[in-house]
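In: would you be able to build a 3D model of this:
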Amino acid sequence: MTDRLVLVINCGSSSLKFALLGEADRTPVLSGLAERLGTAEGVLNWKAGDIREQVLIADGTHRSAMAELLPLITRFAQQPLAAVGHRIVHGGEHFTGASVIDDEVIQAIKDSSTLAPLHNPAQLTGINEAMRVFEDIPHIAIFDTAFHQSMPPHAYRYALPEYLYTEHSVRRYGFHGTSHRYVSRQASLLMGMEPGHGAWLTAHLGNGCSTCAVLDGRSLDTSMGLTPLEGLVMGTRSGDVDPNLHSHLARNLGWDLERIDNMLNRESGLLGLSGLSNDMRTLVAARADGHAGASLAIDVFCYRLARSLAGLAVALPRLDGLIFTGGIGENSPLVRELTVRHLALFGLAIDPAANATPPGNPARQIQAEHSPAILVIPTDEERQIAEECLALLDFTATQSAEQEA
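Out: I've put the predicted structure just below:
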């Protein structure tokens, strides 16, 4: 069988991350990152097997970055692309799964841009440039929010006047859906269950962090809400604060909305608590050296994470296991240890030796004897996006065949 190829693109306002993935091989054929776009210092770093190169992007535009990508695809792809998959942060209530990009989908992404002003416009730029460079190939949108569209109303509605939801789409959406979907499925395989089965609490922990309650492949609740600011303590984001904080700061400090928004999104979280860094590795090292701010930041991070996981447990009929993923979740034994200490009520306990396994290892179990499963599973959002693209192509082909018959 032909090993179909999917090019996955994740476009930011100043970056363009990509991966060329085969259907069967778990290792990308080609992957890379164009960064510092929008400046004169734009650069494209890519790797294919043992080959690694860096290319300067003279004008620093997304268009030029995509133009540099085309010959690389031609060089390393052994066959035409089956699809180009685009990661889109916010799809509002429009999308519950992968969608072939057409004028209607593009308009819906534009309509959702008010809910993700830093992400959706940049990702539309990526779509436009990719469709110009890779013509006559299906382009498919995969939405971070789509996985969470299975949440029931009691989980996604805010206790606000009805018209704010019906007329202005104010509700909880959730994010990191591709990652939560991927690791919960991998957990079922690791534990010998039917693929996609199980009742899981998942913790995606990076610079952005979120938790999710997943039952048999469906999101029942998650920590992020209308925007990615709600929920956990993150690298520079505060997570949950008193909703009246805005008016308190406006009245007492004279701050306007822009300043408050900037503080909550870019000056808070681990960085704000520690006064040192938003990088967990830096904070763990500083904690070991007795830095009080770093110690406080880690303690608050882990307590708030445990509290979120405990709260999400009410969405599940049982608990088959807890999953850690993302840069922090996969690589910080200290964060996993401190978080699980707060969850003793659920019978969760870590095996210290298993937990101390160095980073870079495959999916593994780290629970102590008699504890529910505690899993560390490296996320692979690009692989999940590629698989959803191919599944949509297969579904579309089957529908066409049935109509012709």
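In: rest of the way, CA atoms for contacts and neighbours
Out: OK.
In: which SS state does residue 230 fall under?
Out: Three-state call for residue 230 (DSSP: H, G, I helix; E, B strand; the rest coil): coil.
In: next, count neighbours for it.
Out: For residue 230, the number of neighbouring residues by other C-alpha atoms under 10 Å comes to 21.
In: I'd say residue 256 and residue 247 touch.
Out: No - under the criterion of C-alpha atoms under 8 Å, residue 256 makes no contact with residue 247, lying 9.4 Å away.
In: which residue ranges of the stretch 201-350 of the chain form strands?
Out: In the stretch 201-350 of the chain, the strands defined using DSSP state E, counting those that start in this stretch lie at 209-215, 218-222, 321-325.
In: another one to check against the first:
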Amino acid sequence: MPARNILVINCGSSSIKFALVNEAHSQFTLSGLAERLGSHDAVLHWQRGGEKDSLMIPNGDHRAALAQLLPLVQSAAGGKLHGIGHRVVHGGEHFTAASRLDEATLRAIRATAPLAPLHNPANLLGIEAAIKLFPNLTQVAVFDTAFHQTLPEHAFRYALPDHLYREHGVRRYGFHGTSHRFVSHRAAELAGLSVGDSSWLVAHLGNGCSTCAIVNGQSRDTSMGLTPLEGLVMGTRSGDVDPNLHSHLARTLGWSLERIEQLLNKESGLLGLSGLSNDMRSLEQAREQGHAGATLAIEVFCYRLAKSLAAMSCALPQLDGLIFTGGIGENSPLIRSKTVAHLTLFNLALDKEANARTVRGVGGSIQAYGHPRVLVVPTNEERQIALDTLALLNA
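Out: Purely as a prediction, here's the structure:
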């Protein structure tokens, strides 16, 4: 059977990230980004092979962007597109795995929207547009939360009245599941271990960040919770704060709930601490030049990350390795070394040269000789979504 082509779509409120994945090739046949959708400056960027191009689509919405994308995809796929995989952020307790998109699945995604008001409605825009444009093609939803549905109850429950969970779904769900699953499987391959008999700590570090404890291929704990705000310091998200901060700010500053949510999601994290940027590359440069805010942001980021990884270890029967992934995890030797320096009780230590050269898509072991395994594993969420879509096509 010829190798199949899957279009992977990740929709934001004003953007579409996409990749055409061929099951036989490691590189994407076509990839790109439609951004600023709904505005006069809406634009579609794409890359095919070594060539890059752009097309302005003034005031274009998600459907207009996908309509422009369609001939590019059909050309790159040689007219043979076999399915579409959609990233959906929140599946609640409805979904423990990827699901074919039909009316029942769409209803469940809409019902879960209150748990992810910034994400699920945007994901639905892309899904609905794609279904109208490709009505006869199998389309699949792959959920960030699905991988974490194996968390035991003692890990996913909050210490709140029972009815809030039973009637309103207030519990810890976790996110970045597609990435955590992909890199833990890849790490087992690299280490020559069975996925079904291995235990990992994973740090997915980008603009959004989370840790995960993975035992025998299953998520056992993770740092994000009901929403992606819980847990680590992130680009613009605060991560964990005192739960009473909301009422303190409302009482003392007269802030509204919307203003506080804006603060915690858009103005905090690395950006808030540094007063400079949410981009770790910029902060590392500023730190070298003696910028106090950038230095503090990096110190807090690494300490809180190490603290979370130590907490995740409670869910492991053994430690076969620590995995760094995501834009920061794959490209920042400084963050990796400063984080591991806080974990001396685990006997972790890095080989300085191996750590320095493991950047820009290069993966591999970076631990010092005689110390527990530490791996850099480039993530590939698009490929994992394509694999999940192919699995449902096979079924």
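In: contacts only, for residue 315 of structure 2.
Out: Residue 315 of structure 2 is in contact with 213, 220, 221, counting by C-alpha atoms under 8 Å, 6 or more residues apart in numbering.
In: so how far is residue 151 of structure 2 from it?
Out: Going from residue 315 of structure 2 to residue 151 of structure 2 by C-alpha to C-alpha, to the nearest Å gives 10 Å.
In: anything in contact with each of the two?
Out: Each of 220, 221 lies in contact with both residue 315 of structure 2 and residue 151 under the rule C-alpha under 8 Å, 6+ apart.
In: rewinding a little: winner for burial among the strands of the stretch 201-350 of structure 1?
Out: strand 209-215 (a mean of 28; mean count of other C-alpha atoms under 10 Å).
In: okay, helices next: where are they in the stretch 151-300 of structure 2?
Out: 153-156, 162-168, 177-191, 245-253, 257-266, 269-274, 280-288, 292-312 (DSSP state H, counting those that start in this stretch).
In: need the residues that contact stretch 178-192 of structure 2.
Out: Applying C-alpha under 8 Å, 6+ apart, the set of residues contacting stretch 178-192 of structure 2 is 143-144, 147, 194-195, 198, 200, 202, 204, 212, 214, 217, 323, 325, 364, 375, 377-381, 384-385.
In: select only the buried ones of those residues in ChimeraX?
Out: In ChimeraX syntax, the buried subset of the contacts of stretch 178-192 of structure 2 is picked out as below (16 or more other C-alpha atoms under 10 Å):
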select :143,144,147,195,198,200,202,204,212,214,217,323,325,364,375,377,378,379,380,381,384,385
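In: what about stretch 230-246 of structure 2, how long is it end to end?
Out: 14 Å.
In: what residues sit buried inside it?
Out: If you call a residue buried by 16+ other C-alpha under 10 Å, then stretch 230-246 of structure 2 has these buried ones: 230, 231, 232, 233, 234, 235, 236, 237, 238, 239, 246.
In: do stretch 270-278 of structure 2 as well
Out: Across stretch 270-278 of structure 2, burial judged by 16+ other C-alpha under 10 Å covers 270, 271, 272, 273, 274, 276, 277, 278.
In: still on that earlier bit, of the contacts of residue 315 of structure 2, which are still contacts in structure 1?
Out: Of the contacts of residue 315 of structure 2, the ones still in contact in structure 1 (both residues aligned by TM-score structural alignment, their matches' C-alpha atoms under 8 Å) are 213, 220, 221.
In: counterpart of the last one over in structure 1?
Out: The alignment partner of residue 221 of structure 2 in structure 1, by TM-score structural alignment, is residue 221.
In: ok, its match - contacts?
Out: 148, 151, 155, 156, 212, 213, 214, 312, 315 are the contacts of residue 221 of structure 1 under C-alpha under 8 Å, 6+ apart.
In: what's the burial count for the second one?
Out: Using other C-alpha under 10 Å as the criterion, residue 151 of structure 1 is surrounded by 21 other residues.
In: and the contacts of stretch 127-140 of structure 2?
Out: Contacts with stretch 127-140 of structure 2, where a contact means C-alpha under 8 Å, 6+ apart, come from 62-63, 66-67, 82-86, 98-101, 389, 392-393.
In: just among those, which is most surrounded?
Out: In the contacts of stretch 127-140 of structure 2, the most neighbours by other C-alpha under 10 Å go to residue 85, 31 neighbours.
In: that residue belongs to a helix?
Out: No - under three-state DSSP, residue 85 of structure 2 falls outside any helix and is assigned strand.
In: residues in contact with it?
Out: By C-alpha under 8 Å, 6+ apart, the contact list for residue 85 of structure 2 reads 6, 7, 8, 9, 139, 140, 141, 142, 385, 386, 388, 389.
In: would you mind measuring from residue 264 of structure 2 to residue 328 of structure 2?
Out: 21 Å.
In: and those two? Which one has more around it.
Out: Neighbours were counted for residue 264 of structure 2 and for residue 328 using other C-alpha under 10 Å; residue 328 has more, 23 against 19.
In: quick one: map that one onto structure 1.
Out: Counting by TM-score structural alignment, residue 328 of structure 2 corresponds to residue 328 in structure 1.
In: for the closest residue to residue 20 of structure 2 other than its chain neighbours, grab the count of nearby residues.
Out: Sequence neighbours aside, residue 7 is the residue nearest to residue 20 of structure 2 in space, at 4.5 Å (criterion: C-alpha to C-alpha, 6 or more residues apart in numbering). Residue 7 of structure 2 has 27 neighbours, counted by other C-alpha under 10 Å.
In: residues near residue 269 of structure 2, how many?
Out: The burial count for residue 269 of structure 2: 27, using other C-alpha under 10 Å.
In: contacts only, for it.
Out: 233, 234, 235, 236, 237, 238, 239, 278, 297.
In: now swap in residue 296 of structure 2 and tell me
Out: Contacts of residue 296 of structure 2 by C-alpha under 8 Å, 6+ apart are 273, 274.
In: and what of residue 255 of structure 2?
Out: Residues near residue 255 of structure 2 by C-alpha under 8 Å, 6+ apart: residue 249.
In: please apply the same query to residue 101 of structure 1.
Out: 138, 139, 140, 141.
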